[in-house]
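In: with the input below, show me the fold.
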Amino acid sequence: MSSLRLSNLTPSKWLCLAIVLFCMFGAPELVSGTGAMTDLGARIICIYIGMAFGWLTLDLAWPSVLGILAVGLSGYASVNNVLKMCFGNSSALLVFFVFIITGVIDKAGVSRWIALHICSLPIGRGRPWVMTFCILAAIMTLTLFIGVSPGVLVVWAIFYSICEVYGIKPGEHWATMVMVAIPFFGSVTASIFPFKSLPVVALGAYSQLSGGDVIDFPQYFAWSLIVDSMIVVLTLAFMRFVLRPDVSKIYNAKVYFNPEELRLTTYQKIVLLWFFLFIVMMMVPSLLPSHWELTKFFKKLGNTGCAALMCAIFFAFDFVQNESMRKTIASSVRYDALLVNFSAIGIAGVMSNDASGICQWFVDLVTPLTSGQSTVVILMLLVAMASLMTQFLNNLGSTAIYIPIAYSVAVAANINPALVCMCCIAALNIGILTPSGSNPAAMLYSNAVWAPGLRPYAYAACFLAINFAVLMLVGVPIAEFFFPSILPNSVL
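Out: Here you go, the predicted model:
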């Protein structure tokens, strides 16, 4: 007869559990606010530390749920309202629907079909870094058209199949590195067009603060294209020559491609057409004239609505082969990732709320550092603070709060505010260092199979450092060239 154990927790796990519970429910009763940070803000930070510690040491699902409940008991709002705020968030719901979409694509074998075609390209055979670039080019392309979160899930599904073809197991260094690089490269290119949500917020704030001055589309696009291209090239070089993961399995691969696997079945063609329609629906608002009724319809629908509509169509026609739609959903949706996503977005929203005072406290903490500093140092501090803030708070919330502050500091220091705005946009759009930084970051760190341990955090920190260095060394001089009419003084 087997003995019954009440818990599989080891003594060290019990200690971690005690720390999580203390951070979420004990410490909030003992701390108080300081400066601009309110007592509520201090309690929220304690809860966030408990959630992050639980994610790293114990599990993904239950610290997320417990953290949501702790926020509801913190005095910010009732538990019911916090649950609505977290589970009713449109960005998190988009991830849920895209999980279903990518699950159906993967179950149909379309992901493997795409992966086989990528692996069979003559230019990529035996060339690991050409293969790596092809994978990252895919996420950059999809990000331009459908957004980072859905693009990341689609490319990850293809990436898993590529690893399967080459016999690369989850957790190997190259696999983990590319897993982190996919959302990073997607985030880098997400703001290349000024009509994306984050640039719209930033440029709108800049126009209001400057009394009507605008950053023209050609200037914005040219600067973004040059700077983002440099970030992409240098990050790839860093991966290739500094990180140097083992890529011998790709280099020495003797892969046989069955001609039958390179052909699409009728069912796969239907799924691929369905996915193509999904991409077109998400592209319509950006490509068609705004006064068209079709454009207005899809703008009202939004990305989350488009994903929900495509799921509804698939449900209605029951486009599933060999198994029921219910089984497909059950095996495709990663509920631990969703819970991390819901909780991270929820607590980031609370942290960026004026009631917590966390944002203003953060700004007040760093702003004195700019006093009496040189122009270059002030510029570096402004961009570094933007990059740091967006790792913990919602991207759009951080942008709405930070751009006016950065503008005021820039004008007071006699620095070109357009230059500061451009560099801050490029920094604020990349929140991949913590789960609360962005949807893709929450999905990344909840994937303990493909991105285990602390290694993904180390890769993310390296990529962010490259992004910052390029903005300072390349982005600033190029901005001086593109925005001469609104540069009050030379920056460097």
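
In: alpha carbons only for contacts and neighbour counts from here, please
Out: Fine.

In: and whichever strand or helix holds Asn341, how far from the chain's centre?
Out: Per DSSP states H and E, Asn341 falls inside helix 335-351. What separates the centre of helix 335-351 from the centre of its chain is 13 Å, taken as C-alpha atoms, centre = their mean, to the nearest Å.

In: one more to line up against the first:
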Amino acid sequence: MTQPSAVDSRHILHIVIFFLLTFGIGFLPPVGITPMGMNILGVFLGMLYGWTFIGFAWPSMICLVALGFTGYADPGKIIGSAFSSPAVLFTMFVLAFTTYCDKSGINNVMAKWCLSRRVFAGHPWIFTASVLTGTLIIGFLVDGVPAAFLIAGILYSMFHDIDMKQGDDYPAYLLAGVYMAGVLSFACKPWAGQNLMGISALSDVSGGTAVINNITLIAIAMPVCIATLLLYTLIVRFIFRPDIARLSHLTPEYLDRISSQIRIDNRQRVAATALVVFLLVMFLPNILPAGSAAANFFGKFNMVVAMVVILGVLSFLRVDGEPVFDFHDCASGINWNVIWMLAASMPVSAALSSDGAGLSRVLTDILSSFVGDGNILIFLAGFMIFINIMTQFTHNVTIVLIAVPLIWNLGQSTGINPSGFTVLMLLAAGAAYATPAASTVGALSFANGAWVGMRRAFKAGIFGCVAAIICMLCLGLPLVMVTVGL
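Out: Coordinates of the predicted model:
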């Protein structure tokens, strides 16, 4: 009789632990939260464990169904809401679009153009920092999700061109940094997610007396996020120390040879035009006069609508008698690990943050315990670190909405400027990418098993969060004191 291997035994043990967490936590006595909250917490912990040690697809399926038996909602409605999420729909379409860009050859053209810049000759870390800051800026101007997918697609072509392979350290940590930059791009936007909710919540709780100006938030957040990516680059260079021999030997002659190979045909021109149109449609609502007819028109084109329109137009366009875009062919690029992970994370996070779970009340009590006497700088540092850690496991909007009233009350009793304190808190909540549950874009690092891998995704994410906290305290805090006051 064949004995099971150690690998098989570990896999079976992981599966047993996954089911015990998912379905067993709910039988434990509630600890500060409701019985339904205990069931939801079990699903969340099981999902996180399954993603880390088993995989993404079937643990996500089991957890979606299990969530339907916690008392939170009907299983059918949960699965329906999971796949009707705009983030999930957009990811499916954008993965098909990026596959089309790759098949058309435009990714290869952009990769050769980027790689052939003379400034990168003999300067691989300038190249690394440029890629990360470029992703941040594109994500800020448009959106962090398409920016991460776009840059990653270009990098795949570049890795192929310089013979870097899956499993190599440098591509893994560079791609992880790209996903971090996508996350941080949201932290720079006053109109995005947790920032918008936090600014609105502070205005409401203060009766309009505490207002965070959009320009002020950008002026503080952008330098901090850029500094975070630069510090992450130094971490990769001096701590992770990947092999960069293929980048270090990029001589001017080699770069010139790459540049001379750049050729653009009609299919690539169409793909480049589609890419530019998508970026413009995403960018225009942010710069057109508010309330104008043009702004109202382009405002209807959210990410999903814009991508569907572009793919529809590409489908009927023909070059040399053939359709430009074949959805069936490009659907091969849809990574179902990513899709299932996103589909499961959103309803589980929403359930964990619901009033019926009772977690919000527990978080309020914990955050309130931070309010006390002592050195204000130590208190601020501890508060920000706690916010960042909690955001790794709980939706950042939930954390922000709980923290803002506490910050306002603390400001009234101690004299701390609630606006400056809130800006720091928003930065801490926006720099979450150390776990698969931390953020939609950051989770892509964990789902990219081929290039990044779970171990390196955790390593990059944890060190990246440490870099963010350091930059917030060393740069963000002085900027807040100069611009807003504290």
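
In: quick one, helices of the stretch 201-350 of structure 2?
Out: 214-235, 245-248, 252-260, 266-287, 293-299, 303-316, 327-330, 336-353 (DSSP state H, counting those that start in this stretch).

In: for Thr34 of structure 1, helix, strand, or coil?
Out: coil (DSSP: H, G, I helix; E, B strand; the rest coil).

In: helices or strands next to the helix holding Asn341 of structure 1 in the packing?
Out: Contacts defined by 3 or more C-alpha pairs under 8 Å, 6 or more residues apart in numbering; DSSP states H and E place helix 335-351 of structure 1 against helix 39-57, helix 61-72, helix 79-87, helix 90-107, helix 439-445.

In: deepest of those helices, which one?
Out: helix 439-445 (a mean of 27; mean count of other C-alpha atoms under 10 Å).

In: what's the average distance of whatever helix or strand comes next after it to structure 2?
Out: Helices and strands here follow DSSP H and E; after helix 439-445 of structure 1, the next one along the chain is helix 455-470. Taken over the aligned residues, the distance from helix 455-470 of structure 1 to structure 2 averages 1.2 Å (mean C-alpha distance after the TM-score superposition for structure 1).

In: next, count neighbours for Arg334 of structure 1.
Out: Neighbourhood size, Arg334 of structure 1 [other C-alpha atoms under 10 Å]: 16.

In: ok, the counterpart of His249 of structure 2 in structure 1 - contacts?
Out: With TM-score structural alignment as the criterion, His249 of structure 2 lines up with Asn252 in structure 1. Asn252 of structure 1 is in contact with Gly126, counting by C-alpha atoms under 8 Å, 6 or more residues apart in numbering.

In: how far away is Asn252 of structure 1 from Phe314 of structure 1?
Out: Separation of Asn252 of structure 1 from Phe314 of structure 1 (C-alpha to C-alpha, to the nearest Å): 41 Å.

In: can you list the helices and strands packed on helix 335-351 of structure 1 in CSV and add distance to Ile226 of structure 1?
Out: Listed next are those as CSV, based on distance: least, C-alpha to C-alpha, whole Å:
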stretch, distance to Ile226 of structure 1
helix 39-57, 36
helix 61-72, 39
helix 79-87, 37
helix 90-107, 29
helix 439-445, 24
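
In: how much space between the residue nearest to Val484 of structure 2 when sequence neighbours are not counted and Tyr72 of structure 2?
Out: Spatial nearest neighbour of Val484 of structure 2, chain neighbours left out: Gly420 (5.6 Å); criterion: C-alpha to C-alpha, 6 or more residues apart in numbering. Using C-alpha to C-alpha, Gly420 of structure 2 is found at 37 Å from Tyr72 of structure 2.

In: ditto for Ala245 of structure 2
Out: Where Tyr72 of structure 2 is concerned, Ala245 of structure 2 sits at a distance of 53 Å (C-alpha to C-alpha).

In: neighbour count for those two, which is higher?
Out: Tyr72 (21 against 9).

In: could you find the counterpart of that one in structure 1?
Out: Aligned counterpart of Tyr72 of structure 2 in structure 1: Tyr76 (TM-score structural alignment).

In: so what's the residue nearest to that match when sequence neighbours are not counted up against?
Out: Once flanking residues are discounted, Tyr76 of structure 1 sits nearest to Leu40: 6.9 Å by C-alpha to C-alpha, 6+ apart. Taking C-alpha under 8 Å, 6+ apart as the criterion, Leu40 of structure 1 is in contact with Ser32, Gly33, Ser74, Gly75, Tyr76, Ala355, Ser356.
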